[in-house]
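Enquirer: Got a predicted structure plus its sequence, pasted below:
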Amino acid sequence: MQTTSSMTKLISRLAVLIGISFLVSCGTVQERPTVKHVPAIKKPADYHQVKKVLYSQYNEWQGVRYQRGGLSRHGVDCSGFVHITFKSKLGMHLPRTTHLQSRAGREIRKEELRAGDLIFFRTGPASNHVGIYLENNKFLHASQKKGVIISRLDHVYWKTNYWKSVRV
């Protein structure tokens, strides 16, 4: 039988572990940063098709609430939404976490963004956020406050917290 002191220590440790888990970025499942590629998009017409597919995904998921670790229409987090979108709409398997997604492709300049590129933000000391570029400074993502939405890169919050862009 455990004493009150050892139970208090156990509860304290558990609280610390739970607190730390909430500080990490969207999605916490660890995996290797691998990407299974489909044929490369080469023509501008292909980017038009990517935009069309991404807007279709938005229409299907618009307003789905944010849920840390979620992977369904009952709730989804930012990296989960990217993971699901690339798998179901673009035929590509991306890692599940924001951290690994940020390492899955080749880094590009903000000025080079095309439909389907990933955009990363540093939203806190130990957290990141990811979205998918659409066009004209707009990107698709799962927002903690508004669920799945389209936002603007030139909004002061996103502009201030922009980290990098990646092409997979």
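Expert: Now that the structure is in, tell me what you want to look at.
Enquirer: use CA for all of it now, contacts and neighbours both
Expert: Fine.
Enquirer: Let me know the secondary structure of residue 114.
Expert: coil (DSSP: H, G, I helix; E, B strand; the rest coil).
Enquirer: for stretch 87-100, which positions count as buried?
Expert: By neighbour count on 16 or more other C-alpha atoms under 10 Å, the buried set for stretch 87-100 is 92, 93, 94, 95, 96, 97, 98, 99, 100.
Enquirer: I'd say the third one and residue 80 touch.
Expert: No: in this structure, residue 94 is not within contact of residue 80 by C-alpha atoms under 8 Å, at 9.7 Å.
Enquirer: Presented hereafter is structure B, for comparison with structure A:
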Amino acid sequence: MYLFKKMITASLLIIPLVISANSFAFNMPKEFASLGVKTLSNKDVFSKQASFIKSERKATSNNIRSSILAEFSNWKGTHYRFGGTTHKGVDCSALMQHIFSDSFHKSLPRTTTQQIQNGEHVNKEMLKPGDLVFFQTSPGTRHVGVYVGNNEFIHASSCVGVTISSLANRYWMDHYETARRLKMIG
């Protein structure tokens, strides 16, 4: 499926170039105009291509969000346990390992200290579903969750277990440290 999407995207990038380079070959005879047949200008072709690529990116973000939320439903309400890695109790970094492994076949290191070293830095304003969000909860202690859109993230909270929280919550705003985007697709 991934290869098919790449081929479609490549085709959409090449076709306008071919049409542009050979536009004289696509000038329709005036007789067709009377039949209601319309031609597309290069501007129209590029505009449609750009909107297709934007919708393709959005579909990918929606797919990532859906996959993460589906995995969340398997863990929702699981109690927090420091060092825990199972449904009997899980900590924040182990939850991220499970979500990424089960949703995307992506292996993550075990601890937040290791996880924060993966991926590329992302500004808070540019977060997308699937980005890891990190918090400095106390000196030398980090917390991690995964962003799911709508200013929300999934994490294993020491208070309520596996849950969804808002980045707009005062506590998370005050303790936000950074975010990382992992290469999951492609």
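Expert: Looks like it came in fine. Fair warning: this is a prediction, and the values are worked out from it, not measured in the lab.
Enquirer: Can you check which part of structure 1 the lengthiest strand in structure 2 sits on?
Expert: Determined from DSSP state E, the single longest strand within structure 2 is strand 141-149. Using TM-score structural alignment, strand 141-149 of structure 2 lines up with residues 127-135 of structure 1.
Enquirer: Please enumerate the strands of structure 1.
Expert: Under DSSP E, structure 1 gives strands at 71-72, 75-76, 106-108, 118-124, 127-135, 138-143, 147-152, 162-167.
Enquirer: The second one against structure 2, how far on average?
Expert: Pointing back at strand 75-76 of structure 1 there. For strand 75-76 of structure 1, the mean deviation from structure 2 after alignment is 0.4 Å (mean C-alpha distance after the TM-score superposition for structure 1).
Enquirer: What is the equivalent residue in structure 1 for residue 107 of structure 2?
Expert: Match for residue 107 of structure 2 (TM-score structural alignment): residue 93.
Enquirer: gap between its match and residue 85 of structure 1?
Expert: Using C-alpha to C-alpha, to the nearest Å, residue 93 of structure 1 is found at 9 Å from residue 85 of structure 1.
Enquirer: and residue 7 of structure 1, which of the strands of structure 1 is closest to it?
Expert: Closest to residue 7 of structure 1 of the strands of structure 1, according to C-alpha to C-alpha: strand 127-135, at 30.9 Å.
Enquirer: tell me which strands and helices that closest one is in contact with?
Expert: helix 44-61, helix 78-90, helix 98-101, strand 118-124, strand 138-143 (3 or more C-alpha pairs under 8 Å, 6 or more residues apart in numbering; DSSP states H and E).
Enquirer: okay, these in JSON lines with distance to residue 38 of structure 1 next?
Expert: Below are these laid out as JSON lines (distance: least, C-alpha to C-alpha, whole Å):
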{"stretch": "helix 44-61", "distance to residue 38 of structure 1": "13"}
{"stretch": "helix 78-90", "distance to residue 38 of structure 1": "8"}
{"stretch": "helix 98-101", "distance to residue 38 of structure 1": "17"}
{"stretch": "strand 118-124", "distance to residue 38 of structure 1": "16"}
{"stretch": "strand 138-143", "distance to residue 38 of structure 1": "21"}
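Enquirer: right, and the ones you listed - which one's nearest residue 107 of structure 1?
Expert: Once those are compared by C-alpha to C-alpha, strand 118-124 is nearest, at 9.4 Å.
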